[in-house]
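Trainee: have a look; sequence and predicted model below, questions after that.
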Amino acid sequence: MSEPVMPPRPGDRGVVHDLVAGVVPVDEREAADRADILAWIASGAGLYRRTPPADPPKHLVTYFLPYHAGTDAVFLVEHRKAGLLLPPGGHVESDEPPWDTVVREAQEELGVVARPHPLTPDRRPLFVTVTPTVGPHSHLDATLWWLLDLDPAQRIAADPGEFSGWGWHPRREVAGWPAGRTDPELGRFLSKVEHLTTRTGQGAVTR
């Protein structure tokens, strides 16, 4: 009698592999970063941060960018430690799937319930990057990017301990910000959002 096949646990690397493998790269850089993350997962290396800020020196994180298609605006937070205007986000814990990280961090950082945007109706990430962080403890963030559906009229209770400011910004304006004001890959992410929205005409990816 064969052994029963157990479903993957939330933190299993197979879950993360499937999420990353399902991302369709928009350019050569994203294709390279996607391949890098898949090889890293397959290597057996630790995926999750054990000791802040940089152990192991490469670990899995999430960004989730609130977006309102009606006003074509995105919501950013002014991160105290980074000194940059960034999408909200956080480190993936070893006992949770990355989407659960998004749900947890959206509640902790913004006081909102995470709702996937129509561009990502199946709760999969829309974009992946591998980026060195700034500061004295620089390390590599393997980042899964989500787009959230949020109405600007909704009350947001951002965490003042972590953020010195927050608010909505025109997407096209943010896409043109100079280096050093936000994450260096945010402009590429917003270009992908525009590309997919234009392609589908309805703000949802056709699979």
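Mentor: Here it is on my side, so go on.

Trainee: please make it C-alpha for all contacts and neighbour counts, starting now.
Mentor: Will do.

Trainee: just the strands from the chain, written as ranges.
Mentor: Assigned by DSSP state E, the chain shows strands spanning 58-68, 73-79, 84-86, 89-91, 127-132, 140-149, 163-170.

Trainee: and the angle for the second one with strand 140-149?
Mentor: Same thing as strand 73-79. Calculated by axes from the mean of the first three to the mean of the last three Cα atoms, to 10 degrees, strand 73-79 forms an angle of 140 degrees with strand 140-149.

Trainee: which strands and helices sit next to strand 73-79?
Mentor: strand 58-68, strand 84-86, strand 163-170 (3 or more Cα pairs under 8 Å, 6 or more residues apart in numbering; DSSP states H and E).

Trainee: just name the most buried of the ones you listed.
Mentor: strand 58-68 (a mean of 23; mean count of other Cα atoms under 10 Å).

Trainee: contacts for it, please.
Mentor: Residues outside strand 58-68 that contact it (Cα atoms under 8 Å, 6 or more residues apart in numbering): 46-49, 73-76, 87-92, 98, 101-102, 117, 139-152.

Trainee: got the angle between that strand and strand 127-132?
Mentor: Relative orientation of strand 58-68 versus strand 127-132 (the same axes, to 10 degrees): 130 degrees.

Trainee: can you pull the contacts of Leu126?
Mentor: Neighbour list for Leu126: 23-24, 119-120, 144-147 [criterion: Cα under 8 Å, 6+ apart].

Trainee: got another, please set it beside the one above:
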Amino acid sequence: MSPATVAVAQLIRGISPLDAIELHHIDTALTWLAGTDDIFRRISRPATPAQHLVSYVVVVDPDERALLLGSHVKSGLWLPMGGHVEPGEHPLEAAVREASEEIGIEAEFTVVGAAPLFLTITTTVGDNSHCDVSLWYVVRGHRAHTYHLDPAEFSKAQWWDLDSRALPESDPHLGRFLTKLTAA
């Protein structure tokens, strides 16, 4: 394993699974990492490699119990911000970069810490469908602040109450993530 792959495997081993689904995703990701060093997406069509690493940046206002999601242009879903980890980049560095690029903020990992809280494996929607192995990082936000998301990625942003669970069409694992976030 390359040093980058070893570092990602260590991150993943540090995640305590919420449930059997997350445990399965963790085991699947570790098996994937043990069999390849080709884990970083390259700009090409179709997606190369077909399975690659993502850092989600989930903006949460814990005082207001709210979550910021963006209306993602390509998928048509309300998603946390984030993106593909670049070749050789550590997933935490990717989360910091994505927070800056997509939200225009300096990431504050003061809600649950700087380690990823959650891991999912999801097949994306759209014409360039691929499999994302996603590490979910939690970043502190403030509901009173207006966030201007990258218009190339998101058409608008909206805060959602964590307690209402009346969430929009989103990542299929968002509800489970919120269960884990609430427990954390």
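Mentor: Received, thanks. Since this is a predicted model, take the numbers as computed values, not measurements.

Trainee: care to give me the TM-score?
Mentor: For this chain pair, the superposition-based TM-score is 0.93 by TM-score structural alignment, normalised by the length of the second structure; 182 aligned residues with a Cα RMSD of 1.6 Å.

Trainee: re the thing from before, for the helices and strands packed on strand 73-79 of the first structure, which one sits closest to Ile37 of the first structure?
Mentor: strand 58-68 (9.4 Å; Cα to Cα).

Trainee: circling back: the helices and strands packed on strand 73-79 of the first structure: which one's closest to Val193 of the first structure?
Mentor: When these are compared by Cα to Cα, strand 58-68 sits nearest Val193 of the first structure, at 9.9 Å.

Trainee: residues in the second structure aligned with that closest one?
Mentor: Strand 58-68 of the first structure lines up with residues 51-61 of the second structure when matched by TM-score structural alignment.

Trainee: report the central residue of the second structure.
Mentor: For the second structure, Tyr56 is the residue whose C-alpha lies nearest the centre (Cα atoms, centre = their mean; 1.8 Å).

Trainee: gap between that one and Tyr137 of the second structure?
Mentor: To Tyr137 of the second structure, Tyr56 of the second structure is 6 Å away according to Cα to Cα, to the nearest Å.

Trainee: any common contacting residues for the two?
Mentor: Counting by Cα under 8 Å, 6+ apart, the residues touching both Tyr56 of the second structure and Tyr137 are Ala95.

Trainee: got a quick PyMOL command for the buried subset of the contacts of strand 58-68 of the first structure?
Mentor: Per 16 or more other Cα atoms under 10 Å, the buried members of the contacts of strand 58-68 of the first structure correspond to this PyMOL selection:
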select buried, resi 46+47+48+49+73+74+75+76+87+88+89+90+91+92+98+101+102+117+139+140+141+142+143+144+145+146+147+148+149+150+152
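
Trainee: what's the spacing between the residue nearest to Val96 of the second structure when sequence neighbours are not counted and Arg165 of the second structure?
Mentor: Residue nearest to Val96 of the second structure in three dimensions, not counting chain neighbours: Ala107, with 5.6 Å by Cα to Cα, 6 or more residues apart in numbering. As for Ala107 of the second structure, its distance to Arg165 of the second structure is 25 Å (criterion: Cα to Cα).

Trainee: higher neighbour count, the two?
Mentor: Ala107 (21 against 10; other Cα atoms under 10 Å).

Trainee: my guess is that one contacts Glu98. True?
Mentor: No: counting by Cα atoms under 8 Å, Ala107 of the second structure does not reach Glu98; the two are 9.0 Å apart.

Trainee: which stretch of the first structure lines up against the longest helix along the second structure?
Mentor: Counting by DSSP state H, the longest helix found in the second structure is helix 20-35. Counting by TM-score structural alignment, helix 20-35 of the second structure pairs with residues 28-43 of the first structure.

Trainee: buried ones in the matching stretch?
Mentor: 30, 33-34, 37-38, 40-41.

Trainee: what does Leu140 of the first structure correspond to in the second structure?
Mentor: Match for Leu140 of the first structure (TM-score structural alignment): Cys131.

Trainee: which residues are in contact with the longest helix of the second structure?
Mentor: Counting by Cα under 8 Å, 6+ apart, 1, 5, 9, 12-13, 17, 39, 118-121, 133 sit against helix 20-35 of the second structure.

Trainee: average distance between it and the first structure?
Mentor: In the superposition against the first structure, helix 20-35 of the second structure averages 0.4 Å from its aligned positions (mean Cα distance after the TM-score superposition for the first structure).

Trainee: counterpart of Gly104 of the second structure over in the first structure?
Mentor: Gly104 of the second structure maps onto Gly111 in the first structure, with residues paired by TM-score structural alignment.

Trainee: now its match: how far from Leu19 of the first structure?
Mentor: Between Gly111 of the first structure and Leu19 of the first structure the computed distance is 26 Å (Cα to Cα).

Trainee: more neighbours: these two, which one.
Mentor: Leu19 (20 against 15).
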